[in-house]
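Q: Here's my sequence, what's the structure:
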Amino acid sequence: MIYCLNPNCEKPLNPDATFCQSCGTQLISQLRNRYRIIQPLGGGGFGRTFLAEDEDKLNEHCVVKQLAPQVQGTTALLKATELFQEEARRLQQLGEHPQIPTLYAYFRHDNYLYLVQQFILGQTLRQELRQQGTFSEEKIWKLLSELLPILKFIHEHQVIHRDIKPENIIRRSPREDLVLIDFGVAKQLTATSLQQTGTTIGSFGYAPIEQMKYGNAYAASDLFSLGVTCFDLLTGIHPSHLYMEHGYGWVMHWRQHLKSPLSAQLVQVLDKLLQKDMEHRYQSADELLQDLHQKPQPASIPRDFSLPQPPSRINPRQSVFPSTVLQPRIQLKHKLLAGGIILLLGLGGYIYWQSLGHIPTLSGHWGDVNSLAFRREGTTLASGSDDKSVKIWNLNNRQEIRTLKGHKDIVYCVAISPDGQTLVSGSKDNTIKIWNLKTGKEIRTLKGHTDWVNSVAISPDGQNIASGSYDNTIKVWNLNTGQELQTLREHTSAVLSVALSSDGKTLVSGSADRTIKVWNLNTGKVLRTLTTHSGDVNALAISPDGQMLASASDDKTVKVWKLNTGKEIRTLVGHSADVNAVAFSPDGEHIATGSDDKTVKIWNLDTGEIIDTLKGHSGKVYAVAFSPDGKTLVSGSHDKTIKIWQLP
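A: Purely as a prediction, here's the structure:
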């Protein structure tokens, strides 16, 4: 079947033929000999949208938009054409963000303009509202935390979306992340545009007064529309109906439409978003993100406050991790103090506290946080992300120092040299980049892997790099010259993790072939192969003294081994999903692990007991790292954030 592309055709679906059987227009089987139209997805205004197949990408689905303006007059037609072209420019500019559709092509064919973009499989929030009913407060907090980094990104690129509403937000399947679509009315915010009155554009009820009355749009305008979107999803009431009856007066009384009470914190946030006067609103996504980070977290404390049975051996340093007290059979009383702190009282005085409030969070990445590495002084942290960047953070003030850009795809791994001068990153673009950590300048790019680079490690003397790749190999490089020294090829599937011993003589690798290999780094020979994991080996860590190895796997377990013999010491069971990350504490007495179950766990290595389970991430945890002094643990997640956990 061939779909007729004449916008005025009443029966556009045709059998294979040369001309449309309804309107007589010549049929096009493939636009540009590449894009085959399958079915219409919708239309209106100045464009029609189709689902199509891209023959050059093995018939991958894509979206084709056709400029078919249903407007009269030369001025209106020119404006429609301008907006269509602007949408293509915006997608080209912003499409590198994983939660904004990518532009594939923009061209003219038979006097019509076409735009081809990425197809997002999923459903809009409007469809979700109809199927599942109104959103809970928890879902609104999650919506804000996921959508604000996207708005921050487009605003930093001087683009205002101008049409934020449930129809233009898709929850992608199966990843369940949010994607912002339809940049057909997006506006480039330039010095010139700030001085001009623009065209009135947007959706009634969602767009603020400065946009609808004067044609002006700013970051605060999109944030108003975001607030209206939250109201719509919370109440199920379409704001256009309220707008038609009350104009912008309805935003002063939005709370009267709530079906159930909201927390004071969310009411305060929505009140500030829904201000009629722009100067009283949040002025930036960053400003709102700061308020989101102050949202109280629920505490998980047992009702009777009984403590677990103690392990056979107690180390004093273990006794005050944030949510478990390893003291023998003490029944505790609790007291709520100012600032949301619970103080537990037991024999011998105050032995434990837990903050119920804010978990310090670093936000700035707009993709998954895959890897974390501390500088030796302990206040500088590096993070690698799906957004193709590496960010450097100051943990003292919790501020971003700089962003390193140069990779063309996801950054899976980062490592910092022992002297703190150099950072190494590995990427899905098959390369390793070496950076000057102080200046953020790229020193060189190492090319040699033929597939994704999943893991990098730097030798203790700072001379060599080891890298593991989806090409099933490990490569060893000279850090100073970039020379490839050797390639190790014993794995039969992707190498997911590499680690180097403290003496620099032993290399360990974990693979999707479910094995761990221990190598003599000097000779490149395999010393032993460890085979008891029943799933991919995602992460490895060697203890500071070089005696123990920890491995994390898709089989939901962590295994601890004697490194010099390969003997399995114990298997740690407690996560309910794949374990993605593992790290030793600096004293070598504990390990931390991160999992698809969205938790971080801290374990006692002597006993194999879980000391603490840290909850706060809303997505899978991909990275964990201890600070050099052991007082701080950081974790990176699919939720695009880094959590900072303070340890006693």
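
Q: all contacts plus neighbour counts: C-alpha atoms, from now on.
A: Noted.

Q: Count the residues that sit near residue 98.
A: Number of residues near residue 98 (other CA atoms under 10 Å) recorded here: 20.

Q: sec struct for it, please.
A: coil (DSSP: H, G, I helix; E, B strand; the rest coil).

Q: for residue 92, same thing?
A: helix.

Q: how far away is it from residue 602?
A: 44 Å (CA to CA, to the nearest Å).

Q: Spatially nearest residue to residue 61, not counting backbone neighbours?
A: Distance criterion CA to CA, 6 or more residues apart in numbering; nearest residue to residue 61, sequence neighbours excluded, is residue 53 at 4.6 Å.

Q: Here is the second sequence; please produce its structure so I can put it next to the first one:
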Amino acid sequence: MRHWPPGQQLHQGKYLIEEILGGGGFGVTYRAQNRKEGKVVAIKTLNANVQGKPNFREFQTKFVNEALSLARCSHPHVVQVYEVFPEMVGNIELWCMVMELIDGIDLASHLEDNGLLSEAKALPIVQQVGSALSFVHQQGFTHLDVKPQNIMLRQRGLEAVLIDFGIARQVTAPGKLRTNSNSGTECYAPIELLERRAELGAYTDVYSLTATLYVMLTGELPFPSQFRKQNIPLTPPKQFKSEISDRVNAAIMKGMELEPQNRPQSVQEWLDLLVPKPVVLPSPKVSPQSAQKSFETPPKPAHPDTARVISVLGINYINLENLLAAKKWQEADEETRRVMLKVASREQEGWLEPESIEKFPCEDLRTIDQLWLKYSDGRFGFSVQKRIYSSLGGTRKYPEKAWENFCERVGWIKNNQCLYYTDLTFSEKAPEAHLPAAWCRSKAGEVRGSGWMWWFFSRVETCKV
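A: Okay, here's the model as predicted:
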């Protein structure tokens, strides 16, 4: 069998092949229709070349293990595997892997079409892929072929998804040597991938992810590691593009250290060099009965020129930033509510409560606030709302009158009536601190807080937002 033609039915008619999407040295991927569910999927299987090899069964076993490995890696930035099934092709039982079909293009094509990326656009993509790799490593696997061709960008929001685990394998015990049969793409491959016997680990993917960022920012391929071993130094990325910050330049040079032991030993360790994590202050132990102290009223903050997009949970804020940049205020407000519920694991409940607010990560709270500040010219955001609430006498004890005055000031109450969410003003002409609002929307659709509202502003203060 060379390839399945369009119209070929698989898995007892459940899937209908539409076209070939592409292939590599071992596999071929098809676009197919799931006829039972009415959705489009990708189906990957071993190609005709591998089917004719004498050790086909060995390749098939590795392929099935890949599918099972991916099925264990349920992460927003890892391609999703739906199922695996065998299909008879003549006298060969050929296993197929059904995957999510990503609506978008790969990072390599995006760079080719759009040119270099700025740090502001490149770092969120790298952070998303980094969070995926960290998760994969926690499951006991390495990717071993991270490169722009294996990073898809969803059409909506340029959300990154790591694909093609065709050479992924289980990580053996630390320090154990094993024969390596894959060289990867040489400019992205660390020295241990290009040697016959090597110790492979998370630091292997660190090198490849760093090399990917190198290309994203400079447009230049780094010298292959086997050449660097012959005393050809790696050119610092800042020499190609002076706008690259010293911090990012240093993180790239560290992540691409030739010897594995000199690199960060985990992806998160490298990400912390790239974008240092803010200090997380402990939440104060305050009860509604004993808390009497008024909030400090900070001066009006200047809106940031750049927003640091950081999430300790790997939450994707690209769509929120794109909506805010496009001044789509209502869509951005709804997206704010969605990501906040996701951070707090309250998507089913649909609302926040004091315990989830107290545990809300400061990094994520700051990220959401800074994005709103940046794109509203400092008019909207949690920090703006907290500043106004404090200026009106708002305290941790939740004085009802202060809250009512706050709601009137920001335009959530008019003529002594709480507005419904749909009646808010979703434009830059709205009163200061009018948005975001969906995070405190009641079940009835009103935008009005209850007795737990002081918990949220307490968290805003604790996190120094």
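
Q: picking that back up, who's more crowded, residue 92 and residue 602 of structure 1?
A: Taking neighbours as other CA under 10 Å, residue 92 of structure 1 and residue 602 compare with residue 602 leading, 23 against 17.

Q: Now residue 89 of structure 1: which helix or strand?
A: helix 74-94 (DSSP states H and E).

Q: what does that helix rub up against?
A: For helix 74-94 of structure 1, the external contacting residues (CA atoms under 8 Å, 6 or more residues apart in numbering) are 46, 67, 69, 71, 100-103, 106, 115, 154, 157, 159, 182-187.

Q: and those, which are buried?
A: Buried by 16 or more other CA atoms under 10 Å: 46, 67, 69, 100-103, 106, 115, 154, 159, 182-187, out of these.

Q: Out of those residues, name the ones that lie in helices.
A: The members of those that map onto helices under DSSP state H are residue 154.

Q: among the buried ones among the contacts of helix 74-94 of structure 1, which are in strands?
A: Of those, the ones assigned to strands by DSSP state E are 67, 103, 106, 115, 159, 187.

Q: okay if I get these as TSV plus distance to residue 411 of structure 1?
A: TSV is the format used below for those (distance: CA to CA, whole Å):
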residue	distance to residue 411 of structure 1
67	37
103	22
106	29
115	29
159	26
187	30
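
Q: Helices along the stretch 201-350 of structure 1, start to end?
A: In the stretch 201-350 of structure 1, the helices defined using DSSP state H, counting those that start in this stretch lie at 209-214, 219-235, 239-246, 264-273, 285-292.

Q: hang on, residue 351 of structure 2 packs against residue 340?
A: No: the criterion here is CA atoms under 8 Å, and residue 351 of structure 2 misses it with residue 340 at 9.3 Å.

Q: Give me the common contacts of the two.
A: Residues touching both residue 351 of structure 2 and residue 340 by CA under 8 Å, 6+ apart: residue 439.

Q: more crowded one of those two?
A: Shown here are residue 351 of structure 2 and residue 340; by other CA under 10 Å, residue 340 has more neighbours (23 against 20).

Q: May I ask which two of the ones in strands among the buried ones among the contacts of helix 74-94 of structure 1 are separated the most?
A: 67 and 159 (21.6 Å; CA to CA).

Q: what's near enough to touch the residue nearest to residue 241 of structure 1 when sequence neighbours are not counted?
A: Residue nearest to residue 241 of structure 1 in three dimensions, not counting chain neighbours: residue 205, with 7.6 Å by CA to CA, 6+ apart. By CA under 8 Å, 6+ apart, residue 205 of structure 1 lies in contact with 228, 238, 239, 240, 241, 242, 243.

Q: what do we get in structure 2 for residue 205 of structure 1?
A: Alignment note (TM-score structural alignment): residue 205 of structure 1 maps to residue 187 of structure 2.

Q: likewise residue 363 of structure 1?
A: Mapped onto structure 2 by TM-score structural alignment, residue 363 of structure 1 lines up with residue 312.

Q: pretty sure that match is in a helix, no?
A: No: counting by three-state DSSP, residue 312 of structure 2 is not part of a helix but coil.

Q: Report the separation between it and residue 127 of structure 2.
A: According to CA to CA, residue 312 of structure 2 and residue 127 of structure 2 sit 10 Å apart.
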